[in-house]
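Engineer: when you get a sec, could you give me coordinates for this:
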Amino acid sequence: MPVHRPRTTTGRTRIGVAGILLAALSLLFTLPSAAHAAGKPARGSAYMGIGVAAHEGHGKKTSVSPLSVTQTEGVDVSSHQGNVAWSTLWNSGVRWAYTKATEGTYYTNPYFAQQYNGSYNVGMIRGAYHFATPNTTSGATQADYFVNHGGGWSKDGKTLPGTLDIEWNPYGAACYGKSQSGMVSWIRSFLNEYKYRTGRDAVIYTSTSWWTQCTGNYSGFASYDPLWVARYSFTAGTLPAGWSYYTMWQYTDSGPTVGDHDKFNGALDRVQALANG
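Structural biologist: Predicted coordinates:
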């Protein structure tokens, strides 16, 4: 009876395995370059308005049409701005600021402390925002990550409630592969957890076109969550369903000094009122 011996690993087989491993490593390290070549940013590099600009056009407007009520100038910043010269922005009339804190559950802004504390130290009313990636983890999980990494709130008169930045997906499918009802459920999960953790209703940052396409123009959050609308034009335009007015408006993604520039729909005392809850 013949004896069946186990196969031995030949030199050719070892070389083949090593070659496969080297090829896999090579592919791994070239993926970011391939993504950039395809026009997709690296994970974590998204900022407030990145998807809006890509889908709806970059904003070059640094002035707006006459408004019926006093508006207070603000900015939003991310790691793209690095260390921000907050005193320069203060001297230009900026009185409030939002800083990107987190994205998904895989990224924290390395400049967060300088940006978040720096705006506070020059006298601005400041807040933090979270760039949502609904296709990676649940809304509640991302809300916890946000609160745990700078997105909390305290009633000190100078801290605004956190903002959920929910917009066109810069990394892939516009609505992150979710149905309209699925997206509404994801947003609700985030908002409920944020309220549970902080006692405050989060601000929702979005554009009307994205909201219409990806939530079916859902109106159910308007009673509690302030709207921060993105539209790079001379007017804020039509708002998402349910909101009769915006609380904040990102009117340009090419601010004259640094970051994106925004209007708060009211005088400085209204910004303070939102901070105080």
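
Engineer: from here on, just use CA atoms for contacts and neighbour counts.
Structural biologist: Will do.

Engineer: what's in contact with stretch 105-116?
Structural biologist: 44, 77-79, 82-84, 98-102, 126-128, 137, 141-142, 145, 149 (CA atoms under 8 Å, 6 or more residues apart in numbering).

Engineer: show me which positions of it end up buried.
Structural biologist: 105, 107-109, 111-112, 114-116 (16 or more other CA atoms under 10 Å).

Engineer: going by distance to Ala267, which of those residues wins?
Structural biologist: Tyr116 (21.8 Å; CA to CA).

Engineer: any idea how many residues pack against Thr198?
Structural biologist: For Thr198, the neighbour count with other CA atoms under 10 Å is 16.

Engineer: here is a second sequence; please produce its structure as well for comparison:
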Amino acid sequence: MANNATVQGIDVSHYQGTVNWTAVKNAGIGYAFAKATDGNTYVDTQFQTNWAGIKAAGLLRGAYHFYESNDDPVTQANNFIKTVGSLATGDLPPVIDIEAYKGDFGSTTLVANVQTWLNTVEQALGCTPMIYTGPSFWNQYMNNSFSRYALWVAQYGVTQPKLPNGWSKWTFWQNSESGTVAGVTGNVDTDIFAGSMADLQAFARNK
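Structural biologist: Sure thing, here's the model as predicted:
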């Protein structure tokens, strides 16, 4: 991929309220991720509205699950799968957001449980998931055996993000949690895709 080719995106949850997705697209945003679920049972109250609205506006869309380390990974995966339903052609890969540690579930480690979530979602949705994380969290609690998954790294205030153990490149970079984008009330997370729009479309189709 060309180093100077990037696509701007955002990620949202119910904290952003109602988003005007047409205005977001007109602001030059090419894609958006929406929070779908959290833990065993929580479903984001804005997910279905965002999921439909992102697509209707002509943006590429992705869904993410906030992983709770002390909840059952299979129950969490099934909560996400049930909420998203299925992925349409051109949707971005599903995402596990792993950034908090509250202890392990059962007798298995966080590393093993995250792998169980990834396997369960991949089998159900027919698409290899992505991993969202921050380098310091990942390097403390996880290991370098997840490089087959595309990386969405979170790090702010730097010109290039640090890569967590196991990865040689990032695919998405959440570079701010306080961005301003037309169509969104208040601050919003902003993201960069490492490639052109054609690269992004190919990545979305390559499930």
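
Engineer: restricted to buried residues, select the contacts of stretch 105-116 of structure 1 in PyMOL.
Structural biologist: Only the buried members of the contacts of stretch 105-116 of structure 1 enter the following PyMOL selection, criterion being 16+ other CA under 10 Å:
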select buried, resi 44+77+78+79+84+98+99+100+101+102+126+127+128+141+142+145+149
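
Engineer: TSV for the buried residues of stretch 105-116 of structure 1, including distance to Ala35 of structure 1 and secondary structure?
Structural biologist: Output for those, formatted as TSV (distance: CA to CA, whole Å; DSSP: H, G, I helix; E, B strand; the rest coil):
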residue	distance to Ala35 of structure 1	secondary structure
Thr105	20	coil
Tyr107	18	strand
Thr108	21	strand
Asn109	21	coil
Tyr111	24	coil
Phe112	26	helix
Gln114	30	helix
Gln115	29	helix
Tyr116	30	helix
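
Engineer: mind listing the helices for structure 1?
Structural biologist: 11-37, 50-56, 86-91, 112-121, 139-146, 180-198, 208-215, 268-276 (DSSP state H).

Engineer: so which of these gets nearest Gly157 of structure 1?
Structural biologist: Of the helices of structure 1, nearest to Gly157 of structure 1 by CA to CA is helix 268-276, at 5.2 Å.

Engineer: aligned partner of Lys55 of structure 2 in structure 1?
Structural biologist: For Lys55 of structure 2, the aligned residue in structure 1 is Tyr120 (criterion: TM-score structural alignment).

Engineer: mind listing what the residue nearest to that match when sequence neighbours are not counted touches?
Structural biologist: Leaving aside its sequence neighbours, Tyr120 of structure 1 sits nearest to Arg126 (CA to CA, 6 or more residues apart in numbering; 6.1 Å). By CA under 8 Å, 6+ apart, the residues touching Arg126 of structure 1 are 96-99, 116, 119-120, 158-160.

Engineer: same check for the residues you listed, but in structure 2.
Structural biologist: Counting by both residues aligned by TM-score structural alignment, their matches' CA atoms under 8 Å, structure 2 reproduces these contacts from the contacts of Arg126 of structure 1: 96-99, 116, 119-120, 159-160.

Engineer: circling back to that earlier point, packed most tightly, which of the helices of structure 1 would that be?
Structural biologist: Mean neighbour counts were taken over the helices of structure 1 using mean count of other CA atoms under 10 Å, and the top value, a mean of 23, falls to helix 139-146.

Engineer: my guess is Gly255 of structure 1 contacts Val94. True?
Structural biologist: No. Contact criterion CA atoms under 8 Å: Gly255 of structure 1 and Val94 do not qualify, at 11.4 Å.

Engineer: these two - which one has more neighbours?
Structural biologist: Legend: neighbour count by other CA under 10 Å for Gly255 of structure 1 and Val94, higher for Val94 (21 against 18).

Engineer: quick one: map that one onto structure 2.
Structural biologist: Per TM-score structural alignment, Val94 of structure 1 is aligned with Ile29.

Engineer: likewise Ala140 of structure 1?
Structural biologist: By TM-score structural alignment, Ala140 of structure 1 lines up with Val74.

Engineer: residues in contact with its match?
Structural biologist: 116-117, 120.

Engineer: give me the distance between it and Val43 of structure 2.
Structural biologist: Relative to Val43 of structure 2, Val74 of structure 2 is positioned 16 Å away (CA to CA, to the nearest Å).

Engineer: kindly report the same for Leu151 of structure 2.
Structural biologist: Relative to Val43 of structure 2, and taking CA to CA, Leu151 of structure 2 is found at 24 Å.

Engineer: could you do Ile81 of structure 2 as well?
Structural biologist: Distance from Ile81 of structure 2 to Val43 of structure 2, by CA to CA: 11 Å.

Engineer: ok, the match of Val94 of structure 1 - contacts?
Structural biologist: 7-10, 59.

Engineer: out of these, who's nearest Val188 of structure 2?
Structural biologist: Out of the contacts of Ile29 of structure 2, the member with the shortest distance to Val188 of structure 2 (by CA to CA) is Ile10, at 6.9 Å.

Engineer: and the equivalent of that closest one over in structure 1, what is it in contact with?
Structural biologist: In structure 1, the residue paired with Ile10 of structure 2 according to TM-score structural alignment is Val75. Applying CA under 8 Å, 6+ apart to Val75 of structure 1 gives the contacts 94, 96-98, 258-262.
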